[in-house]
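> Quick one: sequence plus predicted model below, questions after.
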Amino acid sequence: MKKTYYLFNPGRMSRKDNTLKFTPVDEQGREGAPKYIPVEGVSDLFCFGSLDANSALYNFLGKAGIAVHFFDYYEHYTGSFTPKEYLLAGKMQIEQTKQHIDKRKRLVLARKFVSGAAFNMMKNLRYYINRDKDLTAALASIEQYAMLVDGATAVDELMGIEGNVRQAYYDAFDGIIGADFTMGNRSKRPPQNEINALISFGNMMCYTLCLSQLYHTQLNPTISFLHEPGYRRYSLALDLAEIFKPVLVDRLIFRVLNKKEIQAKDFDHRLNGCLLKDAGRKTFVKIWEERINETFKHPVLKRHVSYKHLVKLECYKLSKHILGMEEYKPFKARW
């Protein structure tokens, strides 16, 4: 089974026969012991440190179907090297573009992304309400906003509803997480406290996961329905991420803070903001990998699938809707 590899240290990567050779390099330019990764076992690479590589390596990675995702010092996603888009199909491209241009059809899909995201946020709140957390006011607020989704007549209006839902949801975080941390206002560039740092890092991981799964379908990741194309390059990944952030990111944040798997010492408060230190990022990524590879019995397929594969299934459902084969219904967590 192919794995995702995370490169936290800066270094140099090259090809050695049918193996990837990664040589870490410290700030003084000293080389560490090289690590060898068989190319057959790699699905993609996440580079959080600077990577020194040449075009020959990227030709090799492209032929092997391995994507490379890059992040800057502040943990912002900056771009990807992706192999040739061998799955893109003309018919899908045309139909996907038609769905975006037709305001009525686009609105149908945009509503579904917002309603799916709101449902999954409410599912999280109900879980903690059942464990004696006082979150009923936040839940009631989200329910009121969610009732407005079907009546929205423009995508901008839907984005406003989604923003209000998420703000009410974030207001409930302090009631879920222990007294060691507080949410405050949502801040992004850079995050101003620990919870915001985890949200930004986790959302970025979710966005990149959605992008990776889109690559394995015929969908074009640049043509979206809720978010405006061009706001970011792969805006369809943003649409899909709205549905999965409550299930994959937020539940992970609640776990690592409530179980103290990530603590105050794992954050860096320099640079006018707050970021995860290397140790904190490694802990988060380890649990993230465990989470997305965790399997459950799919209620429709009647077989076990991983959460990572669930994202790909969401892409297939969206493809069928666009091709007029089956109405798209967003994933809604039942557990």
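Perfect, I can see it now. On a predicted model such as this, the values are computed, not experimentally measured, just so you know.

> make it CA atoms for all contacts and neighbour counts henceforth
Fine.

> Tell me who's in contact with the residue most central in space within the chain.
Nearest to the geometric centre of the chain sits residue 206, at 1.0 Å (C-alpha atoms, centre = their mean). Listed by C-alpha atoms under 8 Å, 6 or more residues apart in numbering, the contact partners of residue 206 are 241, 244, 245, 248, 249.

> and the comparison structure, right after this:
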Amino acid sequence: LLREHGYEVAGGVLYFAASRERVPVNFDDALIEQTHAAITGLRALAQAALPPEPLTESPKCPRCSLVGICQPDEIAFLRHQSGELRPPYVADPHALPLHVQTPRAYLRKEGDCMVVEVEREKIMEARLADVSQVVVYGGGGMTTPLLHELLNRGIPVTWLSYGGWLMGHTVGAGHHNVEVRTDQYRASFDPEKCLALARGLVAAKIRNCRTLLRRNWRGSEPEVPPDLLLSLKEDSRHAERATSLATLLGVEGSAAARYFANFGRLLKADELGAFAFAERNRRPPRDPVNALLSFAYSMLTREWLVVLSAVGLDAYRGFYHQQRFARPALALDLMEPFRPLIADSVVITAINNGELGAADFVRAAGGCALTDRGRRAFIAAFERRMATEVIHPLFGYAASYRRLLEVQARLLIRWLAGEIPEYPNFTTR
């Protein structure tokens, strides 16, 4: 470009930060031709329907900003079940969700910040760079300039009812790689692929429920009854061998009945007065524990909606959960193994640590719901859980639960494209 505009450019300098070396480079005809060929190749690659093959043990990968997207070590490991996985040098983003539940709250843009006002009085301010998503409860609103800025930055806005029911999701232009969704739609019409994915999801969920019982048992017996653990283990095996989605639904229902029949034994005995739990009920939940479970599942669904939108998948086209208007079937599919690990775990922790009490709930019209204070306390507990770092059982590196959701979503994309033999579900011991 400089030469075309009349400048004489004989060469340049490459600077290597690690060794602090400057290497002069002469711009001869051969190098210019090689550069043009590389640019042509990059343009062709950008227009290709399929991504390039991941590099194998390249020293360039661990510190690359795209390593969390192409996942070279993970793909190679899943294909060959061998090799050492190098932890990617991609930190969890520092930005966090902003939950706005104050009645009549109004959000506006002020420079590079977001301001929350109630009746024209500023109650808080947050830098847009520190916000990963905005969650608005009830009748909150925002200005058009702020909404435009959020869309430009790729920050999604989720709209919930006062009780936490998902009402809608505002995102930008969306992911431009239509091939990802093409693979998803094609697989969703393949009964064998649907069943294969669903079996793994349900089996992983049951195994994680079993783990949660072992870790948090507070029943009258010193340990979880062996017959209960054995039954759940058998349920997991039956799920892996299910021959139809209908059979799988039956296995999941049987395991859920065993699990929730003993869920109350995971709570502290001195808290059972306010948090007595007999069975799972919903729509509406009739007691505090069920109110917390329903709210936690709603929050986990929202997290998956955000992740699926970011990676280019359609949250409303699933494989296990049947398609229904306005039902985020894929989000419900992929959250199955994480229900006990994130949602149920937050409920147990919030109750056993005394973060919630009887005064944090209100009963009306046969249902039970959280008060504003109770919702704030539970949201804080949920966000702490999402930020908790755990070791990936298959890959061996540490990542927060929020980051792991994205890892799993991108692995699903690889499976849908036929790049790995099976989708690796997340389970913990």
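Looks like it arrived, so ask away. All of these numbers come straight from a predicted model, not from anything done at the bench.

> Let me know the TM-score between chain one and chain two.
Taking TM-score structural alignment, normalised by the length of structure 1 as the basis, the two superposed chains have a TM-score of 0.91; 328 aligned residues with a C-alpha RMSD of 2.0 Å.

> can you give me the strands for the stretch 101-250 of structure 2?
105-110, 113-118, 121-127, 131-137, 141-142, 157-160, 166-170 (DSSP state E, counting those that start in this stretch).

> which residue lines up with residue 279 of structure 1 in structure 2?
Taking TM-score structural alignment, the alignment pairs residue 279 of structure 1 with residue 373 from structure 2.

> number of nearby residues for that match?
Residues lying near residue 373 of structure 2 (other C-alpha atoms under 10 Å) number 13.

> now swap in the one 5 residues further on and tell me
Burial of residue 378 of structure 2 is recorded as 24 neighbouring residues (other C-alpha under 10 Å).

> so who does the closest residue to it other than its chain neighbours touch?
Excluding its sequence neighbours, the residue lying closest to residue 378 of structure 2 (C-alpha to C-alpha, 6 or more residues apart in numbering) is residue 350, at 6.9 Å. Residue 350 of structure 2 makes contact with 356, 378, 381 under the criterion C-alpha under 8 Å, 6+ apart.

> got it, and residue 277 of structure 2?
Contacts of residue 277 of structure 2 (C-alpha under 8 Å, 6+ apart): 263, 264, 287, 289, 290.

> And the furthest pair within those?
263 and 287 (13.8 Å; C-alpha to C-alpha).

> where exactly do the helices run in the stretch 151-300 of structure 2?
Using DSSP state H, counting those that start in this stretch, the helices of the stretch 151-300 of structure 2 run over 178-188, 191-216, 226-240, 245-261, 288-311.

> Pipe those helices into JSON lines and attach distance to residue 424 of structure 2 per row.
JSON lines is the format used below for these (distance: least, C-alpha to C-alpha, whole Å):
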{"stretch": "helix 178-188", "distance to residue 424 of structure 2": "17"}
{"stretch": "helix 191-216", "distance to residue 424 of structure 2": "8"}
{"stretch": "helix 226-240", "distance to residue 424 of structure 2": "13"}
{"stretch": "helix 245-261", "distance to residue 424 of structure 2": "19"}
{"stretch": "helix 288-311", "distance to residue 424 of structure 2": "17"}
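
> about what we covered before: want to throw the contacts of residue 350 of structure 2 into a markdown table with distance to residue 153 of structure 2 and secondary structure?
Shown next, in a markdown table, are those (distance: C-alpha to C-alpha, whole Å; DSSP: H, G, I helix; E, B strand; the rest coil):
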| residue | distance to residue 153 of structure 2 | secondary structure |
| --- | --- | --- |
| 356 | 35 | coil |
| 378 | 28 | helix |
| 381 | 27 | helix |
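
> Next, count neighbours for residue 323 of structure 1.
For residue 323 of structure 1, the count of nearby residues is 15 (other C-alpha under 10 Å).

> next one: the one 3 residues further on
Taking other C-alpha under 10 Å as the neighbour definition, residue 326 of structure 1 ends up with a count of 12.

> same question, residue 358 of structure 2
Neighbours around residue 358 of structure 2, by other C-alpha under 10 Å: 13.

> Look up how far residue 295 of structure 2 lies from it.
16 Å (C-alpha to C-alpha, to the nearest Å).

> Let me know whether residue 64 of structure 1 touches residue 39 as I believe.
Yes. Using C-alpha atoms under 8 Å, residue 64 of structure 1 is in contact with residue 39, at 7.4 Å.

> which one of the two has more residues nearby?
residue 39 (20 against 15).

> if I line the two up, what does that one land on in structure 2?
Residue 39 of structure 1 maps onto residue 128 in structure 2, by TM-score structural alignment.

> how close does the nearest residue to that match once chain neighbours are set aside get to residue 38 of structure 2?
Leaving aside its sequence neighbours, residue 128 of structure 2 sits nearest to residue 113 (C-alpha to C-alpha, 6+ apart; 5.2 Å). Distance, residue 113 of structure 2 to residue 38 of structure 2, by C-alpha to C-alpha: 41 Å.

> Between these two, which is the more surrounded one?
residue 113 (16 against 12).

> May I have the residues that are in contact with the more buried one?
Per C-alpha under 8 Å, 6+ apart, neighbours of residue 113 of structure 2: 125, 126, 127, 128.

> contacting residues for the first one?
Residues in contact with residue 125 of structure 2 (C-alpha under 8 Å, 6+ apart) are 113, 114, 115, 116.

> So for the corresponding residue of structure 1 for the third one, what's the nearest residue that isn't a sequence neighbour?
Looking back up the chat, that one is residue 115 of structure 2. Under the alignment (TM-score structural alignment), residue 115 of structure 2 maps onto residue 21 of structure 1. Leaving aside its chain neighbours, residue 21 of structure 1 sits nearest to residue 36 (4.7 Å; criterion: C-alpha to C-alpha, 6+ apart).

> Give me the aligned partner of residue 317 of structure 1 over in structure 2.
So residue 317 of structure 1 corresponds to residue 411, using TM-score structural alignment.
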